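Asks: Below are the sequence and a predicted model for it; my questions follow.
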Amino acid sequence: MIWKAVDALLFVGITAMLLSLAAQMVSRQMGASLPWTEELTRFLFMDTTFLGMAAGFRAAVHPRVNFAVAWGPAWLKHVSMHLYAICGTVFFSVLLYKTVELMLQQYAAGESSPALGLKMFLVTLPLVISAALAIVAHITTVYFSPYMRRRILEGEMIA
């Protein structure tokens, strides 16, 4: 259910980004640029990129160094599976920690975006959620989904 919500948020975010870009292009053609469209597009791009990254790890569609595993001995495949989970979990744990730290700093300082007046901690919140979801995705694809684990071991990309 969480991943369906992520997919819906990605759809809404990308649609809003396209509409914001269209509004900016139309307004420029009319001789007056809308300043908030650039900022909104940038925030939506950043947030959808991170949410998309988490969704990609859920489906194990991110590129990996598969040739070394494919040509190596059988034990290397099984070790690489755990390394994939450990490295991803460690990396996204650091990202989670740093984004929470940044979000708390922005909240304490009361930072707002210049054009939209959005509280900046709200802009950073999707990054925090995305890092947490990426950790969950790494662990579930390796340890709780035999189908995904087989796909990762075989080095296949899922369409």
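Replies: Noted; the coordinates are in hand.

Asks: C-alpha from now on. contacts and neighbour counts both.
Replies: Will do.

Asks: which helices and strands sit right next to the helix or strand Met46 falls within?
Replies: Using DSSP states H and E, Met46 falls within helix 35-58. In terms of contacts (3 or more C-alpha pairs under 8 Å, 6 or more residues apart in numbering; DSSP states H and E), helix 35-58 is packed against helix 2-29, helix 120-143.

Asks: then this one, side by side with the first:
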Amino acid sequence: MGFVRLVDRLNRFAVISLSAAFAVMTLSIFLQVLVRFVFTAMDIRLSVPWTEELARYLMIWSVFIGGAVAVRTDKLIALEVLIHSLPASLGKALKTGAHLLTMVFFGYLLYLGFEFALNQGGRQTSPVMGIPMLAVYLSMPIGALLGTLNLITLFINVFLKKGDIRFVSMEDEAYESLD
């Protein structure tokens, strides 16, 4: 199905972006530790205040985008033991209800995130790097939108294949494209 392939391509791009963000965060924090402790011990006075701010903003993006990708693979925190201990029909209903509640939550984050980003983000800049805070605030609605798309894709895969929503896992062929 075209929609599922499109969302999986978005997720592949998101995973690559998350990997790059993690690498930049690691290098940024490494540089900060190097400057703060090693260079200071060698009596070399440098200042790199942007490293902490960059790492913080990349972490914010990573949380929202990573959480959205985790939705696609059904790897968010859940009490699976409860779902599996109930009768099959009740377990399916509970897990479906939880996913629908998550969709409502993502809808609220989408609304709230755009509202906040558009009202506050254009007027503020980051204190050290001077970037518009809109670039940071947009992480919430973009993550919520990707999470919503991933939930819809999860439902499509489970219900079109007549699968059991209680047993969605990375081993399913529907998720091989993310590996």
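Replies: Everything's here; your move. Computed from a predicted model, the values in this text were never measured in an experiment.

Asks: on that earlier part again, Thr48 of the first structure: which of the helices and strands packed on helix 35-58 of the first structure is closest?
Replies: helix 2-29 (5.8 Å; C-alpha to C-alpha).

Asks: Can you list the buried residues in the closest one?
Replies: For helix 2-29 of the first structure, burial by neighbour count (16 or more other C-alpha atoms under 10 Å) applies to 6-7, 9-10, 13-14, 16-17, 20-21, 23-24.

Asks: got the contact list for Lys119 of the first structure?
Replies: 107, 110-113 (C-alpha atoms under 8 Å, 6 or more residues apart in numbering).

Asks: So among those, which ones count as buried?
Replies: Ser112.

Asks: could the contacts of Lys119 of the first structure go into a markdown table alongside secondary structure and distance to Lys119 of the first structure?
Replies: Formatted as a markdown table, these follow (DSSP: H, G, I helix; E, B strand; the rest coil; distance: C-alpha to C-alpha, whole Å):
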| residue | secondary structure | distance to Lys119 of the first structure |
| --- | --- | --- |
| Tyr107 | helix | 8 |
| Gly110 | coil | 7 |
| Glu111 | coil | 6 |
| Ser112 | strand | 4 |
| Ser113 | coil | 6 |
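
Asks: about what we covered before: turn the helices and strands packed on helix 35-58 of the first structure into JSON lines, including distance to Phe91 of the first structure.
Replies: Formatted as JSON lines, these follow (distance: least, C-alpha to C-alpha, whole Å):
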{"stretch": "helix 2-29", "distance to Phe91 of the first structure": "21"}
{"stretch": "helix 120-143", "distance to Phe91 of the first structure": "9"}
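
Asks: quick revisit: the helix holding Met46 of the first structure aligns to what range in the second structure?
Replies: Aligned by TM-score structural alignment, helix 35-58 of the first structure corresponds to residues 49-72 of the second structure.

Asks: Can you give the contact residues for the matching stretch?
Replies: Applying C-alpha under 8 Å, 6+ apart, the set of residues contacting stretch 49-72 of the second structure is 11, 14-15, 18, 21-22, 24-26, 28-29, 31-32, 76, 128-129, 136, 139-140, 142-144, 146-148, 150-151, 153-154.

Asks: what does stretch 22-38 of the second structure give?
Replies: 46-49, 51-52, 54-55, 58-59, 62.

Asks: where's the most centrally placed residue in the first structure relative to Lys77 of the first structure, distance?
Replies: Centre of the first structure computed as the mean C-alpha position; nearest residue by C-alpha atoms, centre = their mean is Phe50, 2.2 Å away. Distance from Phe50 of the first structure to Lys77 of the first structure, counting by C-alpha to C-alpha, to the nearest Å: 28 Å.
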